[in-house]
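Undergrad: only geometry, no sequence info:
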């Protein structure tokens, strides 16, 4: 293994002091441009790498934000991370990203890794569906700011950025009712998570307000996988009394369900109107185009990173804010519009 090149190696090569090398590499005004150029050229030739981690530690900052998410395989989270990356880069911060892969044990391990990596702040979309923050306590004791986004825990001392999932669920269901649907099924994920729980409650309220009946057989709680979509489709195809509407809290599953039902000879939206959630690109590819609820992922990522960085710079105190609610938007398309596609 090759020895790491240090400023002392550069100094010895050029027969100058290590302090002069250090100042030149840090663009100190006391070193003339000719000397800086020579030192930087030699550093490059020798393969010198600046130890930014040690440098930042001396400044009591690593200029790194930790980001913890359940999975990285969704379009929504990709847009969130794009927003975070944009804001972080503009302020000179890097992102350290970890996914829990649907494992509470791994989320806890990821939190420990983030803490040991000395991140300046933590952005979290949690996998856990319980109000358990033991693995975040070291950050809170150390004064390292945490901000929850999307999937959040109801912890007062940690601020959150979300959309109004209850209202979004209500709006999606109300849209189906407005299209004449009388028997609306709901296909969702783990109701222990705030996003699915709140959308489910919005769905129930919209049904109740319109005096549309509901029973537990109309609810499908799954892992929102393509396999789950196929299984739900088969169950629907076998029903004598089929639904005429479906609110699915994931665009990929909604699109998959639509395709599977059409293979069974079920017309969309003629027999069953379907609305998804997130406004993924797939909504504009399938035929008919999929109605959905737009979730402002990139805006959420930008705001989350901007808020945390502003706090770290001392320009604001993110901990004075309990919850920031972003706007969603209902987007009706051909999968629900029974008269004319919008």
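TA: Thanks, I have the structure now. These numbers were taken from a predicted model, which means no experiment stands behind them.
Undergrad: Could you use CA atoms for every contact and neighbour count after this?
TA: OK.
Undergrad: Would you map the helices across the stretch 1-150 of the chain?
TA: Taking DSSP state H, counting those that start in this stretch to define them, one finds helices in the stretch 1-150 of the chain at 7-14, 18-25, 33-46, 52-58, 75-90, 104-116, 137-142.
Undergrad: List the buried residues in the last one.
TA: Spelled out, it's helix 137-142. For helix 137-142, a neighbour-count test (16 or more other CA atoms under 10 Å) marks residue 139 as buried.
Undergrad: same check, this time on the fifth one
TA: Judged by neighbour count (16+ other CA under 10 Å), helix 75-90 contains these buried residues: 75-88.
Undergrad: want to compare, so here's the second one:
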């Protein structure tokens, strides 16, 4: 098999210096248009392909973004990735997509791997196990811009693109109150994570506004998988027959709760009303359709990508960081509407 043609082959065919060929292929103004055209035509004739990777490495860039999400299978994260990838593509960047599977150790390994691959920027939605952020120091120490999206760590100087989790939690809970519910359970994720802390704070604020008591027993903390929602609802029904509503910090746990309630032959929303968070596609298909807080993954992804690309192109990361908060919208469906 013959070797791939090089700039030396082009130079030899045209009887010119290889340095002139290199300048022409890099669109240098030091090469006349006539010579440049001749070189490009000969390169095409010989089937020459530039080694873009080597060229970028010499410039200390890779035109690559690293993206870390907890689970690609979740609709929110897949749509956020779509928003990131579309924005990156238009700017001439490739995307390396990795998933932590909610594991800190895996996240640490991925971060190190992306730094070794010399990505130009990194976007991350941290895992549920990420309570210590020292493994992210390597990113900043290597001068790589870092933007958190959706899940973030509340550390000064970080840049974040978030949904208004407090307002989402408040609106979901107040909606349930407006439907006549008074004993509302909240399914939360780990409260060390800011998004779940803020959704819980919104829940509490709505109860306080409407003079309803906050009960610690009505807060159930899990990893918010579907089976967690089922088991949590089962536990509630076994010990508390006064509960009339559930606000779940995500849709999957809410769907698990719906399945449990139906299995117990109770009616939704007549006996127990439910609101989720994230507007997964399945929320419109399940019966009854799930009321939820819509968080546009696509919009968050596009916004996060634009932010990090601005840091890369300007070669400047603000020391104080930036936080962009997008609006959360309540979508009312049959799982909660009594009136």
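TA: In hand now; what should we look at? No experiment lies behind these values; they were computed from the predicted model shown.
Undergrad: related to what we said a few turns ago, will you turn the buried residues of helix 75-90 of structure 1 into TSV that also has distance to residue 305 of structure 1?
TA: Listed next are those as TSV, based on distance: CA to CA, whole Å:
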residue	distance to residue 305 of structure 1
75	19
76	16
77	14
78	14
79	13
80	10
81	9
82	11
83	8
84	5
85	8
86	9
87	6
88	6
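Undergrad: Quick one: the strands in structure 1, in order.
TA: Per DSSP state E, structure 1 has strands spanning 64-69, 94-99, 121-124, 146-149, 160-163, 184-188, 219-221, 245-248, 273-275, 292-294, 323-326, 329-331. These are given in chain order.
Undergrad: Indicate which one of the helices of the stretch 1-150 of structure 1 is closest to residue 207 of structure 1.
TA: Distance to residue 207 of structure 1, taken as CA to CA, is lowest for helix 75-90 among the helices of the stretch 1-150 of structure 1, at 27.3 Å.
Undergrad: Between strand 94-99 and that closest one, find me the angle.
TA: Interaxial angle, helix 75-90 of structure 1 versus strand 94-99 (axes from the mean of the first three to the mean of the last three CA atoms, to 10 degrees): 160 degrees.
Undergrad: after superposition, how close is helix 75-90 of structure 1 to structure 2?
TA: Helix 75-90 of structure 1, aligned to structure 2 and superposed, deviates on average by 0.9 Å (mean CA distance after the TM-score superposition for structure 1).
Undergrad: From the rest of the structure, what touches that helix?
TA: 71-72, 94-95, 278, 280, 295, 297-306, 309 (CA atoms under 8 Å, 6 or more residues apart in numbering).
Undergrad: Quick check: stretch 251-263 of structure 1 compared with structure 2, mean distance?
TA: Stretch 251-263 of structure 1, aligned to structure 2 and superposed, deviates on average by 2.1 Å (mean CA distance after the TM-score superposition for structure 1).
Undergrad: residues in contact with the residue nearest to residue 173 of structure 2 when sequence neighbours are not counted?
TA: Excluding the flanking residues, the one nearest residue 173 of structure 2 by CA to CA, 6 or more residues apart in numbering is residue 203, at 5.6 Å. Contacts for residue 203 of structure 2 (CA under 8 Å, 6+ apart) come out as 166, 169-170, 172-173, 186.
Undergrad: Just give me the neighbour total for residue 8 of structure 1.
TA: For residue 8 of structure 1, the neighbour count with other CA atoms under 10 Å is 16.
Undergrad: ignore the last one, residue 209 of structure 2
TA: 10.
Undergrad: could I get the helices of the stretch 1-150 of structure 1 as TSV with distance to residue 223 of structure 1?
TA: Listed next are these as TSV, based on distance: least, CA to CA, whole Å:
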stretch	distance to residue 223 of structure 1
helix 7-14	54
helix 18-25	52
helix 33-46	51
helix 52-58	39
helix 75-90	17
helix 104-116	15
helix 137-142	29
